[in-house]
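In: got a structure for you, letters missing:
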């Protein structure tokens, strides 16, 4: 009698049913991940890079005005909404499939973690910074206050075409890996001087529709000034210092000085000024003995491309840094220079040079301290605020 083959009882495990809400959520966390969850890897990859492309093009290449910036943000939000809705629907349309080896919860967690880790890189994308004409920056110091305040977010346009009084982003000459932002007060070919903190260009007083800040000495009748009192005048905590015995040092606009002067317990508010005969060795050109100070400076000629000068002892003190910017090997002598192994006694400039100053004139490290900004160091011109703690400033043009 032959043994009969015994049939195996039971059934095959059916595929797990996907959850539409989870697909929508995954598309929200990582664009395209919901499609991968639904079984469409190709669509997920395309969605991920398409959103990045939309964000980059709309913000980095198109947003020359705040209106265009808002249009770009609107496109990004609309695309996200589409991803969420279509991710939900993708699961409903997908056929039940066998669970893939990678289709487990911890793989999705790892992908989300990788996205979080990559976010700083994706937000900056330094390589795109060299390609895109529009770049966002954040203000870290009060040097341009009140025009630019700490925490302001703004866009700047990469251009070499700038004019006097434009607010310019540039590479800081002492360390060109660092970006600075200041107001351009001197152009190539100008002769600039500062007298009693007032800037003169080619003999004329520099004017503009912007406010400046200076350091003021403030004395009370002994009453301690509370921050809540200064808040009503827009004076930040970082803008005043208690020096004791009711005395304060404050960085104020002319209007703020008037408001503080009107407080009943204030004895006097006086603008501080460095006298003409008080020399500051840390002010350019830093020859050791000091020639000028922050409130009395120049006259100083700003070279333009093609200008030729004799290399006198004084000219080397003033323009020696320019020679070093423009050449690989420079040795400065008393009244000559050795450039790339050849001694010369006259020099023709290869670049244009600018003079930059902060609007917070007594609280700004600028050209008064480190000299000229070469045109090759200029990155671009400030356009508008896209975010600020002061909501009234959002969307306004920068002047």
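Out: It's in. This one's a predicted model, so the numbers in the text were calculated from it and none came from an experiment.
In: every contact and neighbour count from this point should use C-alpha atoms.
Out: Noted.
In: what are the buried residues along the helix or strand hosting residue 269?
Out: Taking DSSP states H and E as the criterion, the element that holds residue 269 is strand 266-271. Neighbour counts using 16 or more other CA atoms under 10 Å place 266, 268-269 of strand 266-271 among the buried residues.
In: stretch 361-378 now?
Out: For stretch 361-378, burial by neighbour count (16+ other CA under 10 Å) applies to 361-375, 377-378.
In: picking that back up, can you name every helix or strand that the next helix or strand along the chain from the strand holding residue 269 contacts?
Out: Of the helices and strands lying after strand 266-271 in sequence (DSSP H and E), the nearest is strand 297-301. Strand 297-301 is packed against strand 191-195, with contacts defined by 3 or more CA pairs under 8 Å, 6 or more residues apart in numbering; DSSP states H and E.
In: quick one: the helices in the stretch 151-300 of the chain?
Out: Secondary structure of the stretch 151-300 of the chain, counting by DSSP state H, counting those that start in this stretch: helices at 227-231, 254-261.
In: what residues sit buried inside the longest one?
Out: Neighbour-count burial for helix 254-261, counted by 16+ other CA under 10 Å, picks out 256-257, 260-261.
In: with those in mind, which one is nearest to residue 227?
Out: Ranking the buried residues of helix 254-261 by separation from residue 227, with CA to CA as the measure, puts residue 260 on top at 12.3 Å.
In: let's bring in a second model and compare:
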């Protein structure tokens, strides 16, 4: 017969089993906590130095990038920046007034002309990493000479490359007593921006060149041409700040060289608006000005040597994008990374994913 355990021995066995179960439970919890901690640290490192997810909140890059696109942006393409501020991980909350010493690590390439780049909005009042993220096309790289004539961008005296996704506003005339259908225009890929003569007559439509060519063949349409502001029109009377004061409007821009590191510029009363933000805001110099006379860091001079490279960016939705035509150049320190892939896209109007855009590689 099996030996019967005493009450005391049975109690000891129960206590040992309970202790073993508790230790196993604690071990399991520790393993999960360790795994979660490792995953969080790995995600922070990946986010800080390799890749980060971004969402397109506005239509400024349509039709190349759509509102509701979710992107993976490569920080290693141009070189990641070491942390600039201390903040709450995975949020935009950071410690005010504390800016860390930082540097940019080596990347695979420099920003190339027409790359689609994410950058910190230069004129935000915040530490660089705390500024709003913007995404635009880098149409001008350091040393390029840019100009705009009747909305046509010229780079180094040559017409800039056209891209299929670029949208602009066109004027569309239709036959008498015919109303242009907004739904038909939308189905073709355009958006009626303005009806100039009530419900019929002339319309302004935001669309790509391809859509404009298509609409020009509609039987009710008599004429399609690019809408261009006259060069005598000064839209900046309505603006409190404009990089392009001295230019008439964003459909026309006199030639300007995109600043580059080591460039020495001669400052005048007529061109200081181009370089003011660079000298004072981005390169932290004290400037006193009296007309065409300048005192920089206590020294009277009319010359300044640029300390870093800059870029000129524009949205592909050319008539619905505030970009370098309005607020100036993007400093190299503000470059975050290169747009790589659309991993998801949400159409808020239809409340459906755009399945045809999933996992699309973003081509320059």
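Out: Received it, and whenever you're ready, just let me know what you need. Quick caveat: nothing in here was measured; it's all calculated off a predicted structure.
In: give me the TM-score for this pair.
Out: The TM-score (TM-score structural alignment, normalised by the length of structure 2) is 0.71; 294 aligned residues with a CA RMSD of 3.1 Å.
In: quick one on the thing from earlier: so can I have TSV of the buried residues of strand 266-271 of structure 1 showing distance to residue 345 of structure 1?
Out: Converted to TSV, the buried residues of strand 266-271 of structure 1 look like this (distance: CA to CA, whole Å):
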residue	distance to residue 345 of structure 1
266	59
268	54
269	51
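In: quick one: the strand holding residue 269 of structure 1 to structure 2 mean distance?
Out: Aligned to structure 2 and superposed, strand 266-271 of structure 1 gives a mean residue distance of 3.1 Å (mean CA distance after the TM-score superposition for structure 1).
In: helices or strands up against that strand?
Out: Taking 3+ CA pairs under 8 Å, 6+ apart as the contact definition, the neighbouring helices and strands of strand 266-271 of structure 1 are strand 214-220, helix 254-261.
In: relative to residue 236 of structure 2, how far out is the most centrally placed residue in structure 2?
Out: Computing the C-alpha centroid of structure 2 and ranking residues by CA atoms, centre = their mean puts residue 135 first, at 1.3 Å. Between residue 135 of structure 2 and residue 236 of structure 2 the distance is 24 Å, computed by CA to CA, to the nearest Å.
In: the residue nearest to the centre of structure 2 matches what in structure 1?
Out: Aligned by TM-score structural alignment, residue 135 of structure 2 pairs with residue 181 of structure 1.
In: before we move on, what about residue 216 of structure 2?
Out: Under the alignment by TM-score structural alignment, residue 216 of structure 2 pairs with residue 261 in structure 1.
In: for its match, which non-adjacent residue is closest in space?
Out: Distance criterion CA to CA, 6 or more residues apart in numbering; nearest residue to residue 261 of structure 1, sequence neighbours excluded, is residue 269 at 5.8 Å.
In: surely the one you found meets residue 219?
Out: Yes - counting by CA atoms under 8 Å, residue 219 is a contact partner of residue 269 of structure 1 at 6.7 Å.
In: hey, which strand is longest across structure 1?
Out: Among the elements of structure 1 assigned as strand by DSSP state E, the one spanning the most residues is strand 378-387.
In: onto which residues of structure 2 does it map?
Out: When structure 2 is aligned by TM-score structural alignment, the counterpart of strand 378-387 of structure 1 is residues 335-344.
In: in that stretch, which residues are buried?
Out: 335-342, 344.
In: superpose on structure 1 and give me the mean offset of that stretch.
Out: Distance for stretch 335-344 of structure 2, averaged over aligned residues: 0.8 Å (mean CA distance after the TM-score superposition for structure 1).
In: burial count for the closest residue to residue 385 of structure 1 other than its chain neighbours?
Out: Beyond its immediate neighbours in the sequence, the residue positioned closest to residue 385 of structure 1 (CA to CA, 6+ apart) is residue 154, lying 4.3 Å away. The number of residues packed around residue 154 of structure 1, counting by other CA atoms under 10 Å, is 24.
In: contacts only, for residue 154 of structure 1.
Out: For residue 154 of structure 1, the set of contacting residues under the criterion of CA atoms under 8 Å, 6 or more residues apart in numbering consists of 136-138, 382-387.
In: repeat the analysis, applying 7 Å as the threshold.
Out: Each residue near residue 154 of structure 1 by CA atoms under 7 Å, 6 or more residues apart in numbering is listed here: 136-138, 384-387.
In: quick one: the counterpart of it in structure 2 from residue 116 of structure 2, how far?
Out: Taking TM-score structural alignment for the superposition, residue 154 of structure 1 sits opposite residue 71 in structure 2. Shown here: residue 71 of structure 2 relative to residue 116 of structure 2, a distance of 12 Å by CA to CA.
In: can you pull the residues that touch both of those two?
Out: When contacts are counted by CA under 7 Å, 6+ apart, the set common to residue 71 of structure 2 and residue 116 consists of residue 339.
In: what about the residue mapped onto residue 205 of structure 1 from structure 2, how many residues nearby?
Out: When structure 2 is aligned by TM-score structural alignment, the residue opposite residue 205 of structure 1 is residue 159. Using other CA under 10 Å as the criterion, residue 159 of structure 2 is surrounded by 14 other residues.
In: what does residue 32 of structure 2 give?
Out: The local packing of residue 32 of structure 2 (other CA under 10 Å) involves 12 other residues.
In: surely it forms part of a helix?
Out: Yes - when the secondary structure is assigned by DSSP: H, G, I helix; E, B strand; the rest coil, residue 32 of structure 2 falls within a helix.
In: translate it into the numbering of structure 1.
Out: The alignment partner of residue 32 of structure 2 in structure 1, by TM-score structural alignment, is residue 47.
In: check contacts around the residue nearest to residue 133 of structure 2 when sequence neighbours are not counted.
Out: Counting by CA to CA, 6+ apart, the nearest residue to residue 133 of structure 2 once its immediate chain neighbours are dropped is residue 120, at 4.7 Å. When contacts are counted by CA under 7 Å, 6+ apart, residue 120 of structure 2 touches 128-129, 131-134, 334-336.
In: now for residue 120 of structure 2: what does it line up with in structure 1?
Out: Using TM-score structural alignment, the equivalent of residue 120 of structure 2 in structure 1 is residue 171.
In: distance of residue 276 of structure 2 relative to residue 311 of structure 2?
Out: Noted for residue 276 of structure 2: a distance of 16 Å to residue 311 of structure 2, by CA to CA.
In: with neighbour numbers in mind, choose between the two.
Out: When residue 276 of structure 2 and residue 311 are compared for neighbours, residue 311 comes out ahead with 25 against 16, by other CA under 10 Å.
In: tell me which element that one falls in.
Out: Short version: residue 311 of structure 2 belongs to strand 310-314, going by DSSP H and E.
In: what span of structure 1 lines up against that strand?
Out: Aligning strand 310-314 of structure 2 against structure 1 (TM-score structural alignment) gives residues 353-357.
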